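Asks: Structural data only, the sequence is not supplied:
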């Protein structure tokens, strides 16, 4: 990339703020960018994501729904993963814009350099639908999130996006009391030939719990002191206890999730949402904000 557009610079800066857990500042940057490029699906995708991070789930749904409504006219594109974005941040700071890679890779660009896809692990369409589903789920709209996660699964080009989308669908269907449909999601998961990758945070383990391939103790042992994996797998495990009628066990696991203090994780936010809105957890104290 010989030059970096202003929109790209805003996105890179906003993503860096997110990595630093300065999510409100990330939202502010993306709002500023949208004043210059109103209605941009790409900008709305990232602002919607960060609005989830600050607990503005209604605002996130508005952004992501607006983006989703125009996706049939927007070419899908691969998105750079965090570890690669950080390298490009360094290049920009050091005044080497020519070393900044495209943050969004078109199908044509990917066809010319297939090896580059190792750096691009999701796509614009998948991200819009997935984050829309998460925001709806966190609002307690289990019915409404299902179409969004189905679209995310359909659009996904990589294992993590596919499995994560299936996982949220499974949880929502179980919460809606529709186990037969939830089993259909597990059938799709069983067809995936899983590949272990360093960046994976635990959705595969959760789905293996639901299918009976591993036990709850095995799932918990897989966390190995990893905070993000503990949060991600912990919410799935606690939710599994909950819809199987084991509320005390669910609360114990959920408390363990909050104890990690990994506040940016969607699973952490999901536990807080459970404690805030679910009468079965009435009186359960959440951790104080720093």
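Replies: Nice, I can see it. Not measured: the values here are computed from a predicted model.
Asks: hey, let's count contacts and neighbours off CA atoms from now on
Replies: OK.
Asks: can you count the residues close to residue 184?
Replies: 13 (other Cα atoms under 10 Å).
Asks: sec struct for it, please.
Replies: The local conformation at residue 184, judged by DSSP: H, G, I helix; E, B strand; the rest coil, is helix.
Asks: May I see the buried residues of the helix or strand encompassing residue 268?
Replies: According to DSSP states H and E, residue 268 maps onto helix 266-277. Of all the residues in helix 266-277, those buried under the rule 16 or more other Cα atoms under 10 Å are 266, 267, 268, 269, 270, 271, 272, 273, 274, 275.
Asks: how far away is the fourth one from residue 137?
Replies: Which is residue 269. 11 Å (Cα to Cα, to the nearest Å).
Asks: can you check the first one too?
Replies: Residue 266 sits 10 Å away from residue 137, going by Cα to Cα.
Asks: ditto for the second one
Replies: Residue 267 sits 11 Å away from residue 137, taking Cα to Cα as the criterion.
Asks: Excluding chain neighbours, what is closest to residue 273?
Replies: residue 138 (6.2 Å; Cα to Cα, 6 or more residues apart in numbering).
Asks: The one you found contacts residue 58, doesn't it?
Replies: No - under the criterion of Cα atoms under 8 Å, residue 138 is not in contact with residue 58, lying 9.6 Å apart.
Asks: Compare those two (neighbour count), which wins?
Replies: Here residue 138 and residue 58 are compared on neighbour count by other Cα under 10 Å; more neighbours surround residue 138, at 24 against 15.
Asks: picking up where we left off before, list the contacts of the residue nearest to residue 273.
Replies: 57, 269, 270, 273 (Cα atoms under 8 Å, 6 or more residues apart in numbering).
Asks: burial count for residue 91?
Replies: A count of nearby residues for residue 91, using other Cα under 10 Å, gives 16.
Asks: In which helix or strand does it reside?
Replies: For residue 91, the enclosing helix or strand under DSSP H and E is helix 82-93.
Asks: What of residue 189?
Replies: Secondary-structure assignment from DSSP H and E places residue 189 in helix 179-190.
Asks: Quick one: the helices in the stretch 151-290 of the chain, in order.
Replies: Taking DSSP state H, counting those that start in this stretch, the helices of the stretch 151-290 of the chain run over residues 159-175, 179-190, 203-211, 216-221, 227-243, 247-259, 266-277.
Asks: next up, a second structure to put side by side with the first:
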């Protein structure tokens, strides 16, 4: 396993060293959109690529020195941050072969199955992760990309249920997603996690046609919350509650504009869809697609819904 994963890194660094047509020839499809369009690693600055590659090299060294469960997870995560989901999934898969009871490895592989539009495989991984994870003890999950306050906010149990619900939602299994998000609330132990879970719970209920239950789910969300990371979800909910103009969702002062527009735009498109304005919903979903930020969950959901609306 160690030799094989080291070879993967060497191959990747070779591709980075290539230029022009040679690099394009070696580029792998990382996913296929709902309409069959191949998706490739997005362009990023040389500086960003260098920083991410350096961390990948560090993770590879740590793994080579000690191929533990945690070092395997970090190696896979570092590949994923470079949007090389093929390599990330391969690392996580080999890790699961070594550590078959690792709910954390299933959690991370399932995440990248969602990113690569393999929703049934993601559902299967999260079902297994849920079966294996401890239910009573909340485990803080370290961030790969720390927030502005360098405070880890999420936990493993939350991430398993949150992504489990998403895998179901993206397949149109809204009733099952609702049940998972209701359970996820128990692990949503701060305002950031609460708004993220509540948003997807609301959308799942609305897709079930349960508007009253959806409105009731929004009651715990209020204007005095402390939000560090999930401002986009917070704004979506405040729009659902009628406390933020829907046009504000397409404005952003965040650093990652493409991500925030994808997240907030999907919420706005959904709002139009709930209210019977399919044409405007399609227009907003297309604007999300036009950001080009295909790894974002809001983008994935917009892509799926836009494809269904065109059928």
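Replies: Alright, I've got the coordinates. Every value quoted in this text rests on a predicted model; they were computed, and no experiment measured them.
Asks: Which strands and helices lie in contact with the helix holding residue 189 of structure 1?
Replies: Packed against helix 179-190 of structure 1, as judged by 3 or more Cα pairs under 8 Å, 6 or more residues apart in numbering; DSSP states H and E, are the following elements: helix 159-175, helix 203-211.
Asks: OK, contacts around residue 199 of structure 2?
Replies: By Cα under 8 Å, 6+ apart, residue 199 of structure 2 lies in contact with 233, 236, 237.
Asks: now swap in residue 176 of structure 1 and tell me
Replies: Applying Cα under 8 Å, 6+ apart to residue 176 of structure 1 gives the contacts 142, 143.
Asks: Give me the aligned partner of it over in structure 2.
Replies: When structure 2 is aligned by TM-score structural alignment, residue 176 of structure 1 is paired with residue 208.
Asks: how near is that match to residue 293 of structure 2?
Replies: Counting by Cα to Cα, the gap between residue 208 of structure 2 and residue 293 of structure 2 amounts to 28 Å.
Asks: Residue 215 of structure 2 too?
Replies: For residue 215 of structure 2 relative to residue 293 of structure 2 (Cα to Cα), the value is 30 Å.
Asks: Look at these two and report which has more neighbours.
Replies: Residue environment comparison for residue 215 of structure 2 versus residue 293 gives the larger neighbour count to residue 293, 19 against 14, counting by other Cα under 10 Å.
Asks: Spatially nearest residue to the more buried one, not counting backbone neighbours?
Replies: Excluding its sequence neighbours, the residue lying closest to residue 293 of structure 2 (Cα to Cα, 6+ apart) is residue 258, at 6.1 Å.
Asks: What does the one you found correspond to in structure 1?
Replies: With TM-score structural alignment as the criterion, residue 258 of structure 2 pairs with residue 227.
Asks: Report how many residues lie close to that match.
Replies: 17.
Asks: I'd say it and residue 262 touch.
Replies: Yes - the pair formed by residue 227 of structure 1 and residue 262 meets the contact definition of Cα under 8 Å, at 6.7 Å.
Asks: which residue in structure 2 lines up with residue 144 of structure 1?
Replies: The alignment partner of residue 144 of structure 1 in structure 2, by TM-score structural alignment, is residue 176.
Asks: and the nearest residue to residue 170 of structure 1 once chain neighbours are set aside, how many neighbours?
Replies: Computed as Cα to Cα, 6+ apart, the closest residue to residue 170 of structure 1 that is not its neighbour in sequence is residue 182, at 4.9 Å. Residues lying near residue 182 of structure 1 (other Cα under 10 Å) number 21.
Asks: contacting residues around residue 310 of structure 2?
Replies: For residue 310 of structure 2, no residue counts as a contact, taking Cα under 8 Å, 6+ apart as the criterion.
Asks: likewise residue 50 of structure 1?
Replies: Applying Cα under 8 Å, 6+ apart to residue 50 of structure 1 gives the contacts 18, 23, 24, 26, 27, 60.
Asks: Now do the helix or strand containing residue 180 of structure 2 against helix 191-208, angle only.
Replies: Assigned by DSSP H and E, residue 180 of structure 2 belongs to helix 174-184. If you take axes from the mean of the first three to the mean of the last three Cα atoms, to 10 degrees, helix 174-184 of structure 2 sits at 160 degrees to helix 191-208.
Asks: Show me what helix 174-184 of structure 2 is packed up against.
Replies: Helix 174-184 of structure 2 sits against helix 156-169, helix 191-208, with contacts defined as 3+ Cα pairs under 8 Å, 6+ apart.
Asks: so which of these is the most packed in?
Replies: Each of those was assessed for mean neighbour count using mean count of other Cα atoms under 10 Å. The highest is helix 156-169, with a mean of 25.
Asks: doesn't residue 263 make contact with residue 233 of structure 2?
Replies: Yes - counting by Cα under 8 Å, residue 233 of structure 2 sits close enough to residue 263 to count as a contact (7.2 Å).
Asks: and the corresponding residue of structure 1 for residue 78 of structure 2, what does it touch?
Replies: Correspondence of residue 78 of structure 2 to structure 1, assessed by TM-score structural alignment: residue 16. The contact partners of residue 16 of structure 1, taken as Cα under 8 Å, 6+ apart, are 86, 89.
Asks: Any figure for the gap between residue 16 of structure 1 and residue 87 of structure 1?
Replies: Using Cα to Cα, one gets 11 Å for the distance from residue 16 of structure 1 to residue 87 of structure 1.
Asks: From residue 125 of structure 2, how far out is the closest residue to residue 174 of structure 2 other than its chain neighbours?
Replies: Taking Cα to Cα, 6+ apart, and ignoring the residues beside it in sequence, residue 174 of structure 2 has residue 204 as its nearest neighbour in space, at 5.1 Å. Here the criterion is Cα to Cα. By it, residue 204 of structure 2 lies 21 Å from residue 125 of structure 2.
Asks: got it, and residue 140 of structure 2?
Replies: Relative to residue 125 of structure 2, residue 140 of structure 2 is positioned 20 Å away (criterion: Cα to Cα).
Asks: Which one's more surrounded, those two?
Replies: Neighbour totals were compared for residue 140 of structure 2 and residue 125, and residue 125 leads with 24 against 13 (other Cα under 10 Å).
Asks: Check for me that the more buried one belongs to a strand.
Replies: No - when the secondary structure is assigned by three-state DSSP, residue 125 of structure 2 falls in helix instead of a strand.
Asks: residue contacts, the counterpart of it in structure 1?
Replies: With the correspondence set by TM-score structural alignment, residue 125 of structure 2 lines up against residue 63 in structure 1. Applying Cα under 8 Å, 6+ apart, we find residue 63 of structure 1 in contact with 44, 45, 47, 48.
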